[in-house]
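all I have is the shape, not the residue letters:
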């Protein structure tokens, strides 16, 4: 379904995990971000893209390489792919493809395109790297922490920030890679808010927002939660850790696993 739409930006939201897929159109390009999850959802995105793209080149941006974010890759074979170099050079390609196959087999899902790991045309290696097409500028910032291959992307002159699996309105930090890197990425988000005029923030899960106060609130919530979690782990405070777990939305075996993984990573890095 369409969660948010204006003349330039359409944000689709899957029924699974409130995962977003975003289509951004400027006079120069059409940019598609993380097409997902279910075949009918990807088909809806594909139909919309075919309707609006005209003669413009299509770019396919992956915010990171988690399997749910790359699952629609081969439905758009003509698109030029953009990702971090860490995604392009990932050592976990087969593992992530196996997760897609397992998901589809578990749910009896058939797709009309092959499952493959993205072949990257434009690799992002450093903060501030830009891709310019006509009057459209994409500025990238490496965003490790959740995963090592994450990217923030700012699309100008529209003032759109694509955040990947950060800055959700409901999802607290899931640290799959590094708590220290996650903290640095939150500092980088603050830098982006300070140095770019962000008019629309789109997270990988949850609601897009045009409210600058809400953008800052999400950043503060994530940074504060991570700091309190690190303190609780270092103090070996089980009561505080239980309380922090209960702050997660949609408590389940999945959030329990993520919370335990957060604790394990913090212990490894800080104790």
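Arrived safely, thanks for sending. The model shown is predicted, which means the values in this text are computed figures rather than measured ones.

make it CA atoms for all contacts and neighbour counts henceforth
Fine.

count the neighbours of residue 192 for me.
A count of nearby residues for residue 192, using other Cα atoms under 10 Å, gives 17.

brain fart, residue 134
Counted with other Cα under 10 Å, residue 134 comes out at 10.

now the one 5 residues further on
Applying other Cα under 10 Å, we find 18 residues neighbouring residue 139.

skipping adjacent residues, who's closest to it in space?
Excluding its sequence neighbours, the residue lying closest to residue 139 (Cα to Cα, 6 or more residues apart in numbering) is residue 130, at 4.5 Å.

quick check: which element contains that neighbour?
Assigned by DSSP states H and E, residue 130 falls within strand 129-133.

does the residue nearest to residue 139 touch residue 141 like I think?
No. Using Cα atoms under 8 Å, residue 130 is not in contact with residue 141; the gap is 9.4 Å.

ok so residue 60 is a helix residue?
No. Secondary structure of residue 60 (DSSP: H, G, I helix; E, B strand; the rest coil): strand, not part of a helix.

the structure to be compared is supplied as follows:
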């Protein structure tokens, strides 16, 4: 379904884990993030793209390499792809593809495109790297912590922040590397301060154009990280903040292990 729309941005939301896929329309390009999950949802995204693409060039930004975020890579063979250098250098790519195959086998899902790990055309190696198009500038920032290959994108002058699996209102931080995650949240605070951000798209949960809400999510992430490190998490508070906490308890236990590594 379509979760959010304005003149430049349309955000699609899957029924699974409220996973989002953003489509940004500019004079020269369509920029898409992480098209996902189910075949009918991907068909809806493809249909929308085909209805507005005209002579625009299609770009796909992969915010990171978790299997749910690359699951439809094979559905867009003509797109120009963008991801971090760590995404390209991921060693266990076959493991990610096997997760997709297992998911599809479990639910008897058939897809009309190949399951592939995406080849990347534009590799982001450092913070501040840019892609200049006719009417926009995309600035990229490495965002490790959730995974080692995360990527933020700021699209100017529209003020769009594509945050990947950070700043969700339905998930607390899912942590692979605690110190890297903490540094990434501090980095996004700097981005919010330095750039004129008007709307933020998380990888899971609700898109927001409310700056107070964006700051609230930053503060909640920092609070969770600090409390996790101090072993002072109030799980009753987590239940109030995150409506699907019952399904997230296993991840909270994994986070405890991550912080003590």
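Sure thing, it's come through. A quick note: this is a predicted structure, and the numbers were derived from the prediction, not measured.

what's the TM-score here?
Superposed pair, TM-score by TM-score structural alignment, normalised by the length of structure 2: 0.96. Supporting alignment: 260 aligned residues with a Cα RMSD of 1.3 Å.

picking up where we left off before, buried ones in the strand holding residue 130 of structure 1?
Residues of strand 129-133 of structure 1 classed as buried by neighbour count (16 or more other Cα atoms under 10 Å): residue 130.

which other helices and strands contact that strand?
For strand 129-133 of structure 1, the elements it packs on are strand 136-142, judged by 3 or more Cα pairs under 8 Å, 6 or more residues apart in numbering; DSSP states H and E.

the strand it packs on vs structure 2, mean deviation?
By mean Cα distance after the TM-score superposition for structure 1, the fitted strand 136-142 of structure 1 averages 0.6 Å away from its aligned residues in structure 2.

could you point out which element follows that strand?
Criterion used, DSSP H and E; the element after strand 136-142 of structure 1 is strand 151-156.

tell me which residues of the helix or strand following that following strand are tucked away?
Where DSSP H and E defines the elements, the next helix or strand beyond strand 151-156 of structure 1 is strand 160-164. Using 16+ other Cα under 10 Å as the test for burial, strand 160-164 of structure 1 gives 160, 161, 162, 163, 164.

ok, stretch 174-190 of structure 2 next?
Result for stretch 174-190 of structure 2 [16+ other Cα under 10 Å]: buried residues 174, 175, 176, 177, 178, 180, 181, 182, 184, 185, 187, 188.

which strand or helix spans residue 32 of structure 2?
Assigned by DSSP H and E, residue 32 of structure 2 falls within strand 29-33.

also residue 239 of structure 1?
Under DSSP H and E, the secondary-structure element containing residue 239 of structure 1 is helix 238-245.

show me what that helix is packed up against.
helix 212-234.

so what does the helix it packs on touch, helix or strand wise?
Counting by 3+ Cα pairs under 8 Å, 6+ apart, helix 212-234 of structure 1 packs on helix 179-195, helix 238-245, helix 253-270.

and the angle from that helix to helix 253-270?
70 degrees (axes from the mean of the first three to the mean of the last three Cα atoms, to 10 degrees).

can you show me the strands along the stretch 1-150 of structure 1?
2-5, 9-13, 20-25, 29-33, 57-61, 80-84, 122-124, 129-133, 136-142 (DSSP state E, counting those that start in this stretch).

now the ones you listed in CSV, with distance to residue 221 of structure 1?
Putting these into CSV (distance: least, Cα to Cα, whole Å) gives the following:
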stretch, distance to residue 221 of structure 1
strand 2-5, 23
strand 9-13, 23
strand 20-25, 21
strand 29-33, 25
strand 57-61, 27
strand 80-84, 26
strand 122-124, 28
strand 129-133, 28
strand 136-142, 21
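
so which of the ones you listed comes closest to residue 256 of structure 1?
Closest to residue 256 of structure 1 of those, according to Cα to Cα: strand 20-25, at 22.8 Å.

spatially nearest residue to residue 143 of structure 2 (excluding sequence neighbours)?
With Cα to Cα, 6+ apart as the criterion, residue 143 of structure 2 has its nearest non-adjacent residue at 4.5 Å, and that residue is residue 150.

need the contact list for that neighbour.
Contact partners of residue 150 of structure 2, counting by Cα atoms under 8 Å, 6 or more residues apart in numbering, are 63, 64, 65, 84, 87, 142, 143, 144, 164.

before we move on, the earlier item: got the buried residues for the strand holding residue 32 of structure 2?
Judged by neighbour count (16+ other Cα under 10 Å), strand 29-33 of structure 2 contains these buried residues: 29, 30, 31, 32, 33.

now stretch 84-100 of structure 1
Within stretch 84-100 of structure 1, the residues that count as buried by 16+ other Cα under 10 Å are 84, 85, 86, 87, 88, 93, 96, 97, 100.

repeat for stretch 209-225 of structure 1
By 16+ other Cα under 10 Å, the buried positions in stretch 209-225 of structure 1 come out as 209, 215, 218, 219, 221, 222, 223, 225.

mind checking how far the fifth one is from residue 166 of structure 1?
As judged by Cα to Cα, to the nearest Å, residue 221 of structure 1 and residue 166 of structure 1 stand 11 Å apart.

same check, this time on the third one
Using Cα to Cα, residue 218 of structure 1 is found at 9 Å from residue 166 of structure 1.

do the last one as well
Summarising the geometry, the distance separating residue 225 of structure 1 from residue 166 of structure 1, computed by Cα to Cα, is 13 Å.

and what of the fourth one?
Distance check for residue 219 of structure 1 against residue 166 of structure 1: by Cα to Cα, it reads 9 Å.

from residue 143 of structure 1, how far off is residue 181 of structure 1?
8 Å.

brain fart, residue 246 of structure 1
From residue 246 of structure 1 to residue 143 of structure 1 the distance is 26 Å (Cα to Cα).

who has more neighbours out of those two?
The neighbour count for residue 246 of structure 1 versus residue 143, taken as other Cα under 10 Å, is higher for residue 143 (28 against 14).

so who does residue 86 of structure 2 touch?
For residue 86 of structure 2, the contact set (Cα under 8 Å, 6+ apart) comprises 148, 149.

tell me the counterpart of it in structure 1.
Per TM-score structural alignment, the equivalent position to residue 86 of structure 2 in structure 1 is residue 86.

cool, residue 119 of structure 2 as well?
Counting by TM-score structural alignment, residue 119 of structure 2 lines up with residue 119 in structure 1.

you'd agree residue 161 of structure 1 is up against residue 204?
No. Taking Cα under 8 Å as the definition, residue 161 of structure 1 is not a contact partner of residue 204, at 11.1 Å.

may I see the buried residues of stretch 98-111 of structure 1?
Across stretch 98-111 of structure 1, burial judged by 16+ other Cα under 10 Å covers 100, 101.
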